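Visitor: quick one, structure for this:
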Amino acid sequence: MSVGVLCIHGFSGGPYEIEPFTAYLRAHTDWLIEEPTLSGHGEELQMQGFTAKHWLMDAELAFRALAKKVDEVLVVGFSMGGIIALYLAKRYKVKKLVLLSAAAKYVSPKQLVKDFKMLASEAYHRNLSNNELFMRYRHKFNNVPLSSTIEFMRLVRMVEPYYKDIDIPVYIVQGKLDGIVPYHTAQFLYDELISNDKTLYFSDNGKHHICFDKDCTKWFSQVLTFLKG
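Guide: Next up, the predicted model:
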């Protein structure tokens, strides 16, 4: 039986956000792995004018194209991509779901303040250019229109009523130090989804870009076991 995996990145990001995990899947399976870039997203952000509907349609088209090539489709979604993954699960025949830092709620102000205090301290000590978090977000702060952020919030609200209809197997991974998605969001999602087969994994030191955290190989193997099971 042929298997396809559709991997959906986050808001204002690109496939690079989940690349360590997709590389792991490619190394350990012969599955067909697709990583579409949502409209306006990617290495160079051009988000003006694109809406939640564009991003959902991008994901639908990618899902349909993949479903034509394989017998079953697994969907992995990171951050906003996790919400889009739930949207697909409501509308299409998705075999299993993996939700990474899924943005059902967003922005933990406490953690953001901590992160920015750390950035300020590093800037003071002239070490900012070496700070991965700063480099990752500096580009976003300068290139994400407010209208796009409003569309992101609209998408989250649009999909929320679907949670209670999702009954397929799901694996949720969440970092406790996530500064974008409050970590209790994962418990909220776990409780809302009606699936009988669901797992919730908390990374004690995990931040938002969970695929880049030091302990990611722990859950990479567990998620692969779940997807193969």
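Visitor: from here on, just use CA atoms for contacts and neighbour counts.
Guide: Noted.
Visitor: where along the protein do the helices fall?
Guide: Secondary structure of the chain by DSSP state H: the helices cover 19-28, 52-67, 80-91, 109-124, 132-143, 146-159, 184-192, 216-228.
Visitor: out of these, which one sits most buried?
Guide: For those, the largest average neighbour count (mean count of other C-alpha atoms under 10 Å) is found in helix 80-91, namely a mean of 24.
Visitor: now render the helices of the chain as TSV, adding distance to His41.
Guide: Below are those laid out as TSV (distance: least, C-alpha to C-alpha, whole Å):
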stretch	distance to His41
helix 19-28	15
helix 52-67	10
helix 80-91	12
helix 109-124	23
helix 132-143	10
helix 146-159	11
helix 184-192	24
helix 216-228	24
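Visitor: next, the second sequence, to be compared with the first:
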Amino acid sequence: MTIEADFLRRIPAEALRTEEGVDMLDLLDLVGMLPSTFSTGSMRASTPRGAGTKPSARALRHLPTRDYAEAAPVPTRPHRMHPMLENKPFFLKASAERVCLLLHGLGGGPYEMQPLAESLYAQGLSVLAVAYPGHDKPARRMPASTWPEWYGHIEATYRKLAGAFASISVVGFSTGCPLALHLAAHWPVAKLVLISPFVSVRHRWFYLLPPEAYLYSVGRLLPQVPRRRLPVRDRAMREAAEQAAYYRTFNLCAVRSALALVGTVKAELSLVRSPLLILQSRRDSVVAPSGAEYIYRRVRSRVRQLHWFDKSDHILPLDLERKEVYERVGRFLL
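Guide: Sure thing, here's the model as predicted:
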């Protein structure tokens, strides 16, 4: 049994219910964090705060209750340390009113957002990171999945959060950005943050044709392509991310589905009115940086900001300028 599973077994059932009556057990089960061995009938009385041994920080990372979160908050890791990244959904509950939903990139996972989430949590914001269908289990090859499956999971999570929190903000990374925009076009989103938004693949002169042209031609004959090293210029963070990542290939069916999602979202940008912050690196080797300006000019958000970075690659939350990313996102959301 994992530390998290053992610790959850010792939480009284009433501690997993919010003041509004929403059952946090349901929410944990929805995002795939509830251990299969968990049973409310097997739980015993909790130890009073301050008595006995305190649970570890690793166990607390997955604990949704306000009491334990206030007793021992998870600190933000120093930015120069080699981090321990974990590729699984997590829920850090601090605020009873505000929560931030974190959406990862295509072929990635919650590890891409983990240090940012810990920074926001340390500042008093509840955060929840999901793993999409087709991204939630280790495998040698990336499974096929589609954007309606990813969005269906996101929307179900959003609806659960809406029953527990008064305000929901959304932070998307890469393909998580069009998913976040699609959500904001149809549901109330307090604030919206887009990091390295995927609108199109970055085109290089030696490609001859746009990358999308290959995906819809010869790409239909190839179900998988090898994944190159992760686009992170910080070597220590790249190594940590590569250890956490599940897949060593890209499923091209999933990539084409992501492009279909972008086509859908482009027609909906005028419906997005949430306050918006966009963060984009000019040195992004994966997505076309011009996509950030495309979104900025077409949404109807009265409050919108676009900030450029010059040192990092695609995965901004893990790269050289991540400290500034955390600071800007924190100021915007809080």
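Visitor: hang on, the earlier thing: between the helices of the first structure, which one is nearest to Ala102 of the first structure?
Guide: Proximity to Ala102 of the first structure (C-alpha to C-alpha) singles out helix 80-91 among these, at 4.7 Å.
Visitor: what about the closest one, how far off from the second structure?
Guide: In the superposition against the second structure, helix 80-91 of the first structure averages 0.6 Å from its aligned positions (mean C-alpha distance after the TM-score superposition for the first structure).
Visitor: to His9 of the first structure, which of the helices of the first structure lies closest?
Guide: Each of the helices of the first structure has some distance to His9 of the first structure by C-alpha to C-alpha; the shortest is helix 80-91, at 5.0 Å.
Visitor: could you tell me where that closest one falls in the second structure?
Guide: Here helix 80-91 of the first structure aligns to the second structure at residues 175-186, judged by TM-score structural alignment.
Visitor: spatially central residue in the first structure, please.
Guide: Residue closest to the mean C-alpha point of the first structure, counted by C-alpha atoms, centre = their mean, is Phe78 at 0.7 Å.
Visitor: and for the closest residue in space to that one that isn't next to it in sequence, the neighbour number?
Guide: Leaving aside its sequence neighbours, Phe78 of the first structure sits nearest to Leu100 (C-alpha to C-alpha, 6 or more residues apart in numbering; 4.6 Å). By other C-alpha atoms under 10 Å, 28 other residues sit near Leu100 of the first structure.
Visitor: Leu100 of the first structure matches what in the second structure?
Guide: In the second structure, Leu100 of the first structure lines up with Ile195, judged by TM-score structural alignment.
Visitor: how far away is its match from Trp205 of the second structure?
Guide: 25 Å (C-alpha to C-alpha, to the nearest Å).
Visitor: before we move on, what about Ile154 of the second structure?
Guide: Using C-alpha to C-alpha, Ile154 of the second structure is found at 36 Å from Trp205 of the second structure.
Visitor: likewise Tyr247 of the second structure?
Guide: 28 Å.
Visitor: ok, now which ones touch Ala139 of the second structure?
Guide: Tyr246, Tyr247 (C-alpha atoms under 8 Å, 6 or more residues apart in numbering).
Visitor: repeat that for Gln48 of the first structure.
Guide: Gln48 of the first structure sits next to Gly40, Val144, Pro145, Ser147, Ser148 when contact means C-alpha under 8 Å, 6+ apart.
Visitor: and of those residues, the nearest to Leu224 of the first structure?
Guide: Gly40 (30.3 Å).
Visitor: how near is that closest one to Pro161 of the first structure?
Guide: Taken as C-alpha to C-alpha, the span from Gly40 of the first structure to Pro161 of the first structure is 26 Å.
Visitor: neighbour count winner among the two?
Guide: Set Gly40 of the first structure next to Pro161 and count neighbours by other C-alpha under 10 Å: Gly40 wins out with 22 against 11.
Visitor: just give me the match in the second structure for the more buried one.
Guide: Taking TM-score structural alignment, the alignment pairs Gly40 of the first structure with Gly134 from the second structure.
Visitor: that match and Ser169 of the second structure, how far apart?
Guide: Taking C-alpha to C-alpha, one finds Gly134 of the second structure at 24 Å from Ser169 of the second structure.
Visitor: cool, thanks, talk later.
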